[in-house]
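Q: Provided below for reference: sequence and predicted model.
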Amino acid sequence: MAIKIATMIGDNYGSALQAFALQQSIKECGGGSSIVKLRPKSYIIRFAKTYLIPTKYDGVKKKARKAVSDFKNRRKRRKVREFYQKNIVVEIHRTIEELLSNEKSRITFICGSDQIWNPQFQPNQLFYLDFSTKLNIKKYSYAASIAVSSLAKEECEYYKRKLKDFEGVSVREKTGKYLLDELLDKNVRVDVDPVLLLGADKWESMMSARFNGKDYILLYMLRPMPELLSFAKMVAQSRGLKLLYIGEFDYDDADIESCHDAGVEDFLNAIYSARYVITNSFHATVFSTIFKKKFCSYAVSRTGTRVLDFLDDFNLQECRIDDLNRTDYSFNQEIDWDEIFSIINRKKQESLKYIRSIVNQDK
């Protein structure tokens, strides 16, 4: 019986790669899986939710800027969708009821990874398996990210109610474990992001050759940060290197080379081929580590615990940048890659053991 995975699958490189890696790891552990996507039938409703209706975290201006950037990035978004079609098994349903109606007796769900348990996604039926049914449902999470360092009282109550029936609770960051340990009467695991479950050779076999042979600093920003852009330009100028920018939001700047049509395979190659990487993205930070790059990572406000915990866990604190006004920044960190990959491999084996335990009970 195939395990159903409830995770984010959007136009984001990190979402695509973690979804692929989790599905691939389940397969290598002897199980089958499909990623569940709920998509309303109405295109108008989907468009309005994405670009028009403001939320607590995304106001009208940010929604409007996303609409403009998504248009400029339309070729990139098409390539990401093609990556899903080629590499990931996805089942699309209109409603929870439709999802459950096709099953006969028992379903095993894994929620994770990525920021599925970020409070901004409450309430969300799918990410918390918040539905009633006569079916026998086994609930697990894998490396689910809460992504914040503190919770409001009502958010705490939400987690207590929705996660009490999970047979296995696994989060991605130790900060998430700390928060849930205070709320749940069960063991909360910390597991590595799925992309760390696959080796660098696997990712190298999937990447393009688009940026091979080019000499540049890569700036990848998942969230718009003009101050990080200014910092990256200063570093590139001081080193006499070209600055290549890939990101969700557009910047019209003559001093940078903006790439609006990079697919998932190009994203991997952009990190792999870069002289240095500057980023405010969790997954760009992780892939910089996988490819043993010189990099610096900025932890954004509110969701920056993801990056900070990762750097702490793997002794990469020197790759953290806090002061974007520095004019003397260099990438002269002394990184002991043997030690770092020893830690990664140990944590990877512990995480794979957990996945195998889920696969084995599902058979």
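A: Structure's in. What do you need? Numbers count the residues shown, from 1 in each chain.

Q: CA only for contacts and neighbour counts going forward, please
A: Noted.

Q: so what secondary structure elements neighbour the longest helix anywhere in the chain?
A: In terms of residue count, the longest helix belonging to the chain (DSSP state H) is helix 337-362. Where contact means 3 or more Cα pairs under 8 Å, 6 or more residues apart in numbering; DSSP states H and E, helix 337-362 is packed against helix 13-28.

Q: sort out which residues of the helix it packs on are buried, please.
A: If you call a residue buried by 16 or more other Cα atoms under 10 Å, then helix 13-28 has these buried ones: 13-26.

Q: got a list of what Ala232 touches?
A: The neighbourhood of Ala232, defined by Cα atoms under 8 Å, 6 or more residues apart in numbering, consists of Leu219, Leu243, Ile278.

Q: helix/strand/coil for the first one?
A: Think Leu219. strand (DSSP: H, G, I helix; E, B strand; the rest coil).

Q: tell me which element Leu228 falls in.
A: helix 226-239 (DSSP states H and E).

Q: which parts of that helix are buried?
A: In helix 226-239, counting by 16+ other Cα under 10 Å, buried: Leu228, Leu229, Phe231, Ala232, Lys233, Met234, Val235, Ala236.

Q: from Glu248, how far off is the fourth one?
A: By that I understand Ala232. 16 Å (Cα to Cα, to the nearest Å).

Q: helix or strand right after the helix holding Leu228?
A: Next along from helix 226-239, by DSSP H and E: strand 242-247.

Q: counting contacts, what elements does that next one pack onto?
A: strand 216-221, helix 226-239, strand 257-258.

Q: which strands and helices lie in contact with the last one?
A: Here strand 257-258 is seen to pack against strand 242-247 when contacts are counted using 3+ Cα pairs under 8 Å, 6+ apart.

Q: can you give me how far the strand it packs on is from the chain middle?
A: 20 Å (Cα atoms, centre = their mean, to the nearest Å).

Q: the structure to be compared is supplied as follows:
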Amino acid sequence: MKICTITCQNADNYGARLQCFALAYWLKKEGNEVEVIDYQPDYMREPNLWYIPSSVKELVKLFVRFPERLCSVKRHKIYSEFSKKYIPLTKVYNNINELRNDPPIADIYLAGSDQIWNPTFRNGTDPAYYLDFGPENVQRKSFSASFAVSSIENIQKKLWIKNNLKRFDKITVREQSALKILKEMGYDGELQDDPVFMLSAEEWNRALNLEESWKKLGIKNEKYVLIYDFFLSDEIKSVALEYGKQNNCKIFSVCHKSLSYADKNFVYADPVDFVNLIKHACCVISNSFHGTCFAMIYNVSYVIVNRPDGLNVRMQDLLERKCP
């Protein structure tokens, strides 16, 4: 069986790349031929280091933010190298028209996992993530897809999504809240764990060769709490400092920027390093869904802090299902 999956595989965060890898790995283990559609729309492409400013104000902004942009470009390269090594990608498709004009050959198109249907993001209303391409006789399914919100308030978007789900033969979603959204639209769905849970800790160890990679990080007999913080939160800082003090451990960070209060910052860690740092931590403090998932997989203590962007329903659902 040839299966082509599509997800936000080009997003520059650890969870996006690792869930993409996990699904392809698991499907292949089940005896399928697997490719991940390398969909790179303009809103999810490599960050530009330089651009032509349209005003003096833009020019000043360009120079002020140059170090940050340089960091983003370097991190994107690290993520891309992981994908090239571990993920079986198709050729690059830059937009939905390219997908429609030359779709990959498959028996099944599989949408997911992760926030592919998040209505607050551009991908949430991108026809590609609703499998609007390819021959009609190809089966279309979702795997652990997420809306990432508890409800869709925008009526126009909700109607658009409802109409585009019609082409699916089977829908599985990641959160209980997504089942409610589907029911409001007149669809039946099934719950499905995020793909990272399809692999055991031992399988992750083997698949990513974690023992060998751990040696390269140069961490020897150091007790640490790991911070993975998307928003550089003061609350996480406070919790981390208190935890480190009470448990006599160092603070390591795997955030996109260096944290002044961390003893070590792994700004340029790749997804393999990310898993290793969680595996060997005494505790993970985070506002990340997948950071929490990997702490669960490796039976590491964790503290979850709410996100300011309102995407907390994913963690709430995860805790209800995994820690009843």
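A: Cool, got the structure. Since the structure is predicted, the reported quantities are computational estimates derived from the model, not experimental observations.

Q: got a TM-score for the pair?
A: Here the superposed chains carry a TM-score of 0.83, computed using TM-score structural alignment, normalised by the length of structure 2; 301 aligned residues with a Cα RMSD of 3.0 Å.

Q: got a list of what Thr7 of structure 2 touches?
A: Applying Cα under 8 Å, 6+ apart, the residues near Thr7 of structure 2 are Cys20, Val36, Ile37, Ala111, Gly112, Ser113, Asp114, Ile116, Tyr129.

Q: next, the angle from the helix holding Leu228 of structure 1 to strand 242-247.
A: With axes from the mean of the first three to the mean of the last three Cα atoms, to 10 degrees as the basis, helix 226-239 of structure 1 and strand 242-247 are set at 160 degrees to each other.

Q: where in structure 2 does helix 226-239 of structure 1 fall?
A: The alignment of helix 226-239 of structure 1 onto structure 2 (TM-score structural alignment) spans residues 234-247.

Q: give me the mean distance between the matching stretch and structure 1.
A: Taken over the aligned residues, the distance from stretch 234-247 of structure 2 to structure 1 averages 2.2 Å (mean Cα distance after the TM-score superposition for structure 1).

Q: and the buried residues of helix 226-239 of structure 1, which is closest to Glu350 of structure 1?
A: Using Cα to Cα, Leu228 comes nearest to Glu350 of structure 1 of those, at 35.7 Å.

Q: so how far is Val235 of structure 1 from that closest one?
A: With distances taken as Cα to Cα, Leu228 of structure 1 is found 11 Å from Val235 of structure 1.

Q: now swap in Ala144 of structure 1 and tell me
A: Per Cα to Cα, Ala144 of structure 1 is found 34 Å from Val235 of structure 1.

Q: for structure 2, what spans make up the helices?
A: Along structure 2, the segments classed as helices by DSSP H run 14-29, 56-64, 66-86, 96-101, 155-164, 176-185, 201-207, 210-217, 234-247, 271-279, 289-297, 313-322.

Q: out of these, which gets nearest to Thr5 of structure 2?
A: Among the helices of structure 2, helix 14-29 sits nearest to Thr5 of structure 2 (Cα to Cα), with 7.8 Å.

Q: and that closest one, what other elements does it pack with?
A: strand 33-39, helix 66-86, helix 271-279, helix 289-297.

Q: so which of those comes closest to Asp169 of structure 2?
A: Among the helices and strands packed on helix 14-29 of structure 2, strand 33-39 sits nearest to Asp169 of structure 2 (Cα to Cα), with 19.1 Å.

Q: what's the angle from the closest one to helix 66-86?
A: Using the same axes, to 10 degrees: strand 33-39 of structure 2 against helix 66-86 is 160 degrees.

Q: taking helix 14-29 as reference, get the angle to strand 33-39 of structure 2.
A: Going by the same axes, to 10 degrees, strand 33-39 of structure 2 makes 150 degrees with helix 14-29.

Q: what's strand 33-39 of structure 2 aligned against in structure 1?
A: Under TM-score structural alignment, the match for strand 33-39 of structure 2 is residues 32-38.

Q: could I get the buried residue list for the matching stretch?
A: For stretch 32-38 of structure 1, the buried set under the neighbour-count rule, 16+ other Cα under 10 Å, comprises Gly32, Ser33, Ser34, Ile35, Val36, Lys37.

Q: what about the last one, distance to Leu244 of structure 1?
A: Spelled out, that is Lys37 of structure 1. For Lys37 of structure 1, the distance to Leu244 of structure 1 - Cα to Cα - is 33 Å.

Q: with the fifth one instead?
A: As for Val36 of structure 1, its distance to Leu244 of structure 1 is 34 Å (criterion: Cα to Cα).

Q: wait, Leu110 of structure 2 sits on Ser144?
A: No. The pair Leu110 of structure 2 / Ser144 is not scored as a contact, 10.0 Å apart, by Cα atoms under 8 Å.

Q: by neighbour count, which of the contacts of Ala232 of structure 1 wins?
A: Leu219 (30 neighbours; other Cα atoms under 10 Å).

Q: just checking, that one touches Lys242?
A: No. Using Cα under 8 Å, Leu219 of structure 1 is not in contact with Lys242, being 10.5 Å away.

Q: tell me the most buried of the helices of structure 2?
A: helix 271-279 (a mean of 22; mean count of other Cα atoms under 10 Å).

Q: before I go, just wanted to say thanks for your time.
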